[in-house]
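**Student:** A predicted structure for the sequence below; I have some questions about it.
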Amino acid sequence: MTPAVRPAVSADVDGMARVHVDSWEETYRGLMPDELLDDPAALDQRRQMWTRALDEDHQRTHTCAVADQDGRIVGVAMSGPSRDDDRPDERELFILYTYRAVQGSGAGQGLLDLVVESGTACHLWVADPNPHAQAFYRKNGFVPDGSVKTDDYDGVREIRMVRAAES
């Protein structure tokens, strides 16, 4: 069954935080330091982050969505204005995480489609290696542009993938 994808609301914060933390553990074990993934404060930090993301001021510029399966949040996504100086006029996909159990169900596609309008120029930073995510983004028209960085927070090497606007 395909999870229902919808705009996030403040009542979703606990579920959003849980899927965010759990999906990091599923995806990044071995790429991120264990102490980061196992940090007991991580869930509360993500609750605070999603609470801020859903405040009225933030929602003027950012779009947050959830995938909901039988009342349980199983995926999250957020986009907003670009943080990259060399791509100022684009949307940036900041977050798209689903539980491994729902990958391939259409949840990720639904989340992407809801937070980044079709035909919109967009870019994202994705862990490298993360072949599953990179293949998903390629399927959606994103290609690596050669930019690479190492995240200061978690030490993960990331590549930037970009998608041109459709005319």
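**Tutor:** That came through, no problem.
**Student:** Only C-alpha atoms from now on, for both contacts and neighbour counts.
**Tutor:** Fine.
**Student:** Relative to residue 132, how far out is residue 146?
**Tutor:** 19 Å (Cα to Cα, to the nearest Å).
**Student:** can you give me the strands in this structure?
**Tutor:** For the chain, the strands defined by DSSP state E cover 4-7, 63-69, 72-81, 91-98, 122-127, 143-150, 157-163.
**Student:** In CSV, list the ones you listed along with distance to residue 35.
**Tutor:** Conversion of the strands of the chain to CSV gives the following (distance: least, Cα to Cα, whole Å):
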stretch, distance to residue 35
strand 4-7, 32
strand 63-69, 27
strand 72-81, 23
strand 91-98, 20
strand 122-127, 18
strand 143-150, 18
strand 157-163, 18
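**Student:** With respect to residue 28, which of the ones you listed lies nearest?
**Tutor:** Proximity to residue 28 (Cα to Cα) singles out strand 122-127 among the strands of the chain, at 8.6 Å.
**Student:** elements contacting the closest one?
**Tutor:** With contacts defined as 3 or more Cα pairs under 8 Å, 6 or more residues apart in numbering; DSSP states H and E, the secondary structure elements packing on strand 122-127 are strand 91-98, strand 157-163.
**Student:** And here is the other one:
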Amino acid sequence: MPGDLTFRRALPQDATALGAMHVRSWQESYRGLLPDAALAALDPVERAERWRRNLEGGAEALLALSGGEILGFVGWGRARDEALGGGGEIYGLYVLARAQRRGVGSRLLTQGAAALAEGGFSGFSLWVFAGNARARQFYAAMGGRPGLRKTISRDGWSLEEIAYSWDGPPARAGAAPRGTAA
């Protein structure tokens, strides 16, 4: 990964690249966890349109970029699931496989948590597939505590999710990454 890693807020004009990266990260991360047909059916154009609508509607997301390419993102806001207690929620945290284990995910999680704190949320939660051992190890290493469980069903598949929660910043929270734009 080049040394030119920068972070900035996502804008509606990022939607096309963000949609493509989001689909690619699902295909990389969930191979063997979700049915191959479900992963093959993911549509970058549809995902880009969803991102465009969300960003134009005020959704918050931070991008990790290298050489202009989106390597990862984190999105956040008020918890959508009442079972999470009405605090903050990380809606999604995805990093391309080639950029994983290089500090990108921890920096994104830290910045998402900081944005939630600035928004008045002292703690936050996120949902992760129970079978995603790598992500669960990452969240545990970052100080997340597993808790609630639920099963989601979509397009002919069902998987259990686990909520990980933090009462404050992630365990490895540090200084803001260079190039972070609020």
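**Tutor:** Perfect, I can see it now. In this text the structure is predicted, and so the values were computed from the model without any measurement.
**Student:** Quick TM-score on the pair, please.
**Tutor:** These two chains, once laid on top of each other, score a TM-score of 0.86 by TM-score structural alignment, normalised by the length of the first structure; 160 aligned residues with a Cα RMSD of 1.9 Å.
**Student:** Relative to residue 42 of the first structure, which of the helices and strands packed on strand 122-127 of the first structure is closest?
**Tutor:** Comparing these against residue 42 of the first structure with Cα to Cα, the closest turns out to be strand 91-98 (15.6 Å).
**Student:** Now do the closest one against strand 157-163, angle only.
**Tutor:** Relative orientation of strand 91-98 of the first structure and strand 157-163, computed by axes from the mean of the first three to the mean of the last three Cα atoms, to 10 degrees: 120 degrees.
**Student:** residues in the second structure aligned with strand 91-98 of the first structure?
**Tutor:** Using TM-score structural alignment, the residues of the second structure aligned to strand 91-98 of the first structure are 88-95.
**Student:** can you put the strands of the first structure in CSV and add distance to residue 24 of the first structure and mean neighbour count?
**Tutor:** Supplementary listing: these in CSV, determined by distance: least, Cα to Cα, whole Å; neighbours: other Cα atoms under 10 Å:
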stretch, distance to residue 24 of the first structure, mean neighbour count
strand 4-7, 20, 18
strand 63-69, 16, 24
strand 72-81, 12, 24
strand 91-98, 8, 22
strand 122-127, 11, 23
strand 143-150, 17, 14
strand 157-163, 15, 20
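**Student:** quick one: which of those is nearest residue 14 of the first structure?
**Tutor:** Put simply, out of the strands of the first structure the one that sits nearest residue 14 of the first structure is strand 72-81, at 8.9 Å, with distance taken as Cα to Cα.
**Student:** In contact with the aligned partner of residue 73 of the first structure in the second structure, which residues?
**Tutor:** Using TM-score structural alignment as the criterion, the counterpart of residue 73 of the first structure in the second structure is residue 70. Under the criterion of Cα atoms under 8 Å, 6 or more residues apart in numbering, the neighbours of residue 70 of the second structure are 17, 18, 21, 63, 64.
**Student:** Can you match those up with the first structure and say which hold?
**Tutor:** Counting by both residues aligned by TM-score structural alignment, their matches' Cα atoms under 8 Å, the members of those that carry over to the first structure are 17, 18, 21, 63, 64.
**Student:** quick one: the last one and residue 73 touch, right?
**Tutor:** Yes. With contacts defined as Cα atoms under 8 Å, residue 64 of the second structure counts as touching residue 73 at a distance of 5.9 Å.
**Student:** outside of stretch 144-159 of the second structure, which residues touch it?
**Tutor:** 34-35, 38, 83, 129-130, 139-140, 160-166, 170.
**Student:** repeat that for 10 Å
**Tutor:** 33-35, 37-38, 83-84, 124-131, 136-140, 160-171 (Cα atoms under 10 Å, 6 or more residues apart in numbering).
**Student:** Check stretch 4-12 of the second structure too.
**Tutor:** By Cα under 10 Å, 6+ apart, the list of residues contacting stretch 4-12 of the second structure from outside reads 18, 48-49, 51-75, 104, 107-108, 111, 176-182.
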